Structure formats: C-alpha cells, structure tokens
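> model the structure of this input:
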Amino acid sequence: MTRQSRTSPAGSERALHLAYDTALLDLDGVVYAGGLAIEHAVPSLAEARGAGMHLAYVTNNALRTPDAVAAHLTELGVPTEAGEVITSAQAVARLISEQLPAGSKVLVIGGEGLRVALRERGLEPVESAEDGPVAVVQGYGGPELPWGRFAEAAYAIARGVPWYASNTDLTIPGARGIAPGNGAAVEVVRIATGAEPQVAGKPLPPMHRETILRTGARRPLVVGDRLDTDIEGAFNGEVDSLLVLTGVTDAARLLAAEPRHRPTYVDADLRGMLTGQPEVTGGVDGFRCGSWTAAVRGDELVLERAGGAPGDPVAAGGERMDGLRALCAAAWTHAGEGSCGLDAGKALALLGL
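Below you'll find the model as predicted:
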C-alpha cells in the first residue's frame, strides 16, 4: 500500500514507542489545551521517554520561545530542554535567512518567539513599516495582538516587501474551546493587500526540514491532532503518523479524510504511543477490528458488534477505537482518492463519538 492510496489505519505488533526512535509531537491539542495538560499525556510521555524514545515538540504556534515552551512543559511534569522544541518561528526564520542577507530588517507581526528566531538567524526584527524592513513575517500573536499590527503589515507589503507567515492554521484549541489561529490573521492581511505569503509551518516542507535538522530523527513518528497540518505534514515528509482525538479533529472529520489527511494510526490520546495497534482485516464486504465490523450499505456506514445486541453502545475506550478503525477502513476504501461523504451518524453514535 502506498501513502497515496492508504485505505485503512495500519496495525503494529510492537508498541509505537519501541517501533520509532523519535516522536515529533504537536503541542496544542495533543500535550496540552489552554495551558493545561491533557489527560494521560504526562505519564504517557514519561513512559515513552523512559523506554528510550526521543521526544521532540513540534508546534506551529510561533508566539512563545523554545525556552518558554520547555519551561511550561517542565512545569506540567514533562521535563524538556529548549533544544527539544521546534517552532514554526524557527522554520520561517530559516526560510527568510536563506533568501535575504544577514542583518536584514524584518517587520514582525507576532510574538517574542518570532523575534528570538529571527535574531538566531542573524536578522533584525523591527516594529514599523517606517523602519525600513525588507520583509514582513507574521505569526500567532495571542488574543491581545493589536489590530494596528495588521495595518503595519499591509503598509509594508503594499510597498512590495515580501511577506512570510509562520503558519496558516485557521484555528487553535484552548481551554474554552476553539479560537481563531494565525491563519485567520493572515486572511486579514491577504484581504487588505491581495498578496500571498510564503508559509513555513506544517504541513509544508520547511517545517519538516527544520524538525529533521534539529532532531536528527531517523525513524520518526508524527503525533498530532490536526489532519491538515500534523497528518498532512507527515504525508508530505513521507513519515508515519498517529492521530489522537484530544484536539481539533473529531471522528466524523477523520472518516471524511482525503488520502493526504489519513493517518497511519488512530488512537484516543497519547496512551496510544505505548501500545501496539490492532490490525484491520477484511474487504469491501466488511472490515473488522476487534469485536467490530464496518461496511457500506447504500449511502450509509454501518457498524456491528460481535456478540452485542443491535444498538448496544460500547463501554470501553479500547473497543471504541477498534470500531472507529474499522469505520475508517470502510470509509476510506469507499472514497478511494476522494473524500467519503457517507452518513456515519448512527455508527458513530454506537461508539459514543
């Protein structure tokens, strides 16, 4: 099976933290949400590290510096060094430094993470379009970023200055729910200028290259919660991925995923790193995983549980994931190279998803 034609989550006899040398972990929606650790994340990461797996934290959020992110993780109970944190600010700073001379002035629309990353690459951050910038870089600046910062970007870009963006994630998960991300702010500047930025963050190659350069990973596993950044980034980098359902992506979006958004493995949370992954078997007449069988009937995805009464809901989390894996196989096989539009409402209700 090629990556381009994945029609089912993969199985793994070995626990993933033993099968891969490095976990490239997203942060928001995977390790924490709204600054608080997600349930099971801290002990799962400790066990993986204790078994010899290298942990690296790869985030599209360009607001904080690697030092600040490492300190936060350490406070949560995940001991982390700054060198184990890779941000889209670092990726976009490298991209700019490869295209502009050392010492170039760059107008920063974002937070301290961008400024530190630019200085690391020998570039000079400035605050105004009147400071003579030869580039504009935009990254997530937090909910308090003043509206006037977008105007500064627009003024400089209108003069022909090249525009870079750390990432274009439209949303970011937080303690109170899903909030607008840097991609929403990029849209504001795009509307005002008609320009298009060069983007460095996931799922694009500059971020993957930055990650491999900084970690030296030989057999990495991308672990994330977003199909359009984490999983697509793994697809573009031709490495395996684990989707966890603790952030942005829900089961319905997963079933509708097109090939580049289909993860290698699926699990509820970071405990999935510590186990093998069950194999999905069968064919178009029905896909089996654990006690569940999924199939396509008409315009609907259906799910049946061996030994269970019709409509009987699942109780255990592991069984729930088995049912979802079987549904993924049925949906992705039916969709082929497209996106599955079948009704999965009843099947997901059986799983409590």
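> okay, CA-based contacts and neighbour counts for the rest of this
Fine.
> any buried residues in stretch 139-148, and which?
Buried positions in stretch 139-148, judged by neighbour count with 16 or more other C-alpha atoms under 10 Å: 139-142.
> with secondary structure and distance to Leu351 added, can I get those residues in a markdown table?
Shown next, in a markdown table, are the buried residues of stretch 139-148 (DSSP: H, G, I helix; E, B strand; the rest coil; distance: C-alpha to C-alpha, whole Å):
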| residue | secondary structure | distance to Leu351 |
| --- | --- | --- |
| Gly139 | coil | 38 |
| Tyr140 | coil | 36 |
| Gly141 | coil | 38 |
| Gly142 | coil | 36 |
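> the stretch 251-353 of the chain: helices as residue ranges?
According to DSSP state H, counting those that start in this stretch, the stretch 251-353 of the chain carries its helices in the segments 251-255, 317-335, 345-351.
> tell me where the stretch 101-250 of the chain has strands.
105-109, 124-126, 135-138, 163-165, 171-174, 177-180, 198-199, 220-224, 240-244 (DSSP state E, counting those that start in this stretch).
> which stretch among those comes nearest Gly323?
Smallest distance to Gly323 across the strands of the stretch 101-250 of the chain (C-alpha to C-alpha): 15.0 Å, for strand 240-244.
> before we compare anything, build this one as well:
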Amino acid sequence: MPETLAERYAGVVCDLDGVVRRGAQAVPYAVDRLLALRVPIVYATNNASLTPQDVANQLLGLGLRVGPTNVVTSSQAGAAYVASLFPPDSPVLAVGGPGVAAALAEAGLRPVDQAEPGVVAVLQGYGADVTAALLAEASYAIEDGATWVATNRDATLPTHRGIAPGNGALIGAVAVATGVQPSAATGKPEAPLYHLSVTRLGVPKTDVLAIGDRLDTDILGAMNAGLDSLWVLTGVDDLVSFARSAGRPVPTYAARDLRALDRPPMVPSVRGQTLRCGSVSLSVDWASGVLRVTDGDDPDALVAATTAALVHGRDVAGASVDALVRLAETAAARLG
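This next block holds a predicted model:
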C-alpha cells in the first residue's frame, strides 16, 4: 500500500478553530481522522485566554482523547519567551484571561495584576474581561521600562454574534497610550508557538506536519518555523481568498478536509498551462484565468492542483488577480 500523508510524519501540530471545530461543533470527519493517527498530536491555539486544561476539556467534549499536555497556547509560548529573558520568580504583569497568569506561573514566573515596582515584563493576551484599568496598568509598567510581549496580534475575534475586537485591538490601545509596540509576539504566524509545539512533540521538526485553515496565521506560522503544512478548506480561507491576496503563504499540501491524512500525499506537477495531480488534469489560460478540468473527478486532487495553479499563476506566469480569482471560482464551483 502507498504511504499515506499521516504515515509520512512522526508528529502533528493541529490548529483548532476551523480545523477541529466550528464553535462548539466538530468539523465533519475531523475527530475520526485525528483519533486514527498513530503519532503524537499537539493542538496549538492563539487563544490566550484559556488554560490548556480548559481547552483539553472542550476537546474531550468533542470525543477526542486529549489532556493538557496535548495543548499549547500562545500564552505558554509568551511565558516561555519571557522566562528566557528574566530569572525565575520575576514579577510579570499578566494582561488577559486566566490562561495568561497560569502560563506565567507554569514557566516559573510570578504573575501580578498591578504595575508594582520591579515588574520586569508585561505579557498581554486576549481576555473577555480585560478592563480599561488593566490596560492602564500595562501602560504604566511599559512606561517604567517593562518589556512588552504580546501573545498574538489578531486584530479581530470571530464570535457566534459576529466579529469582536481581538488581542491586536487591545494591544493598539496600549500602543496609543505608550507610543511603543510590543517587542515580540509569540502566537501564530510568529514561530515561537510552533517551536514550543515541536519541543512538546519530541520529534525533529522535519518530521512534523502542521495543519491549519488560515493562510495568514497557521500556514505562514508553519513556514516561519520551517514546518511542512496541510491547508484544509474547512475554516476561514478558501481558494478564492487565496487568489485575492497577493503573496499569500504556500502550503506544502492542500485538501478539502482531514480525510486527506488517510491518502497518499497530493503533489501536483506543473508543465506550462497544464497541471496534473493524481487523476485530475487542469488546463489553464493564464491571461484570462479560464480553467478546464480535462480529466478526473477527485475533489482533493482538484484542491491541490488548483492551489498549485494559483501559486504558479501568481509567482511564475504573472497572471492578474482577476484571472486568478476566475480560476479559483471555477474550481470552487466544481467542488460545490
């Protein structure tokens, strides 16, 4: 039997929202495919407000076998970074939800909630209950010389009611007050969250596959950390959004969903205007974006081939954005 994509790797770093779950519901096929993996998995999240145990409890509710050691948060990555700069038990102002303070304590630092004398750093992450008073404490500490580290810069936060301000928006409030920006950020798309995840897996990064749905966080973060990646179309980004944004990150593999883990890796080949992947053959007019699928009816192969076509059209053939969008819309319509 040919080697499957899952069998090619010794460890997996998996995003949560858009890959494993949508809100409180599991993404179709995700739980079964993740349970079938025979390699260690770390679930990496930019959500700084929750503790790893909180996240593990949510995943247990979906039917996954997971404990807090299988979860890595941007708060933990931020706390590890701060701990690399200062001695144990150094006071650090914790701004955000419970996950921020818990991560600092786990890293051997002393979380505080006021800009008391001697505070060496501010670790700022998202928290639904962050107040103007706490943001003011962050400003005071930063003005007094504390190192400012952000767990992530996500400007917005999708909720069941719509789009809410994310940690990046709260960072902006402190930046306006202080006139400075955080000295570092540790969540996706920065590399520290992935580096910590690879350390937790205990395997070489060349043997790790990162899975995500967002190109500008999950896939770019994997690239920044030097990891192979699988982009799935079950969350935020799709083929059309890939086409619309110039310079998007390039995933190693692309597929509809996590069922791709059970299949041999989809690796397209490009020859001029023709792209082949598995049983699928695409013919593309780079000037107009007209796409013809001349052979095969394999949705995963179509996603992989179209993704490769968009990259080639953008980076090699010099296709216009309008042409790339037309190509992506044609493929998306065929996928249904």
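> what TM-score comes out when they're superposed?
Superposed pair, TM-score by TM-score structural alignment, normalised by the length of structure 2: 0.88. Supporting alignment: 327 aligned residues with a C-alpha RMSD of 2.5 Å.
> and for the aligned partner of Leu239 of structure 2 in structure 1, the neighbour number?
Mapped onto structure 1 by TM-score structural alignment, Leu239 of structure 2 lines up with Ala251. As a burial measure, Ala251 of structure 1 scores 18 neighbours (other C-alpha atoms under 10 Å).
> with adjacent residues omitted, what lies nearest to Ala251 of structure 1?
For Ala251 of structure 1, ignoring the flanking residues on the chain, the nearest one in space by C-alpha to C-alpha, 6 or more residues apart in numbering is Leu353 at 6.4 Å.
> and that neighbour, how many neighbours?
Leu353 of structure 1 has 13 nearby residues by other C-alpha under 10 Å.
> which residue packs closest to the residue nearest the centre of structure 2, ignoring adjacent ones?
Centroid-nearest residue in structure 2, with C-alpha atoms, centre = their mean: Asp218, separated by 2.5 Å. Computed as C-alpha to C-alpha, 6+ apart, the closest residue to Asp218 of structure 2 that is not its neighbour in sequence is Gly212, at 5.1 Å.
> check contacts around the counterpart of that neighbour in structure 1.
Using TM-score structural alignment, the partner of Gly212 of structure 2 in structure 1 is Gly224. Residues in contact with Gly224 of structure 1, defined by C-alpha atoms under 8 Å, 6 or more residues apart in numbering, are 25-27, 29-30, 230-231, 241-244.
> which of the residues you listed are buried?
Buried among these by 16+ other C-alpha under 10 Å: 25-27, 29-30, 230-231, 241-244.
> just send those back as a markdown table, with distance to Ala330 of structure 1 too.
Output for these, formatted as a markdown table (distance: C-alpha to C-alpha, whole Å):
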| residue | distance to Ala330 of structure 1 |
| --- | --- |
| Leu25 | 28 |
| Asp26 | 28 |
| Leu27 | 30 |
| Gly29 | 27 |
| Val30 | 26 |
| Asp230 | 23 |
| Ile231 | 20 |
| Ser241 | 20 |
| Leu242 | 19 |
| Leu243 | 18 |
| Val244 | 20 |
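> closest to Leu76 of structure 1 out of those?
Nearest to Leu76 of structure 1 out of those is Leu27 (C-alpha to C-alpha; 12.3 Å).
> the closest one: what's its closest spatial neighbour, skipping adjacent residues?
Excluding the flanking residues, the one nearest Leu27 of structure 1 by C-alpha to C-alpha, 6+ apart is Thr59, at 5.9 Å.
> before we move on, what about Asp250 of structure 1?
Leaving aside its sequence neighbours, Asp250 of structure 1 sits nearest to Leu353 (C-alpha to C-alpha, 6+ apart; 7.9 Å).
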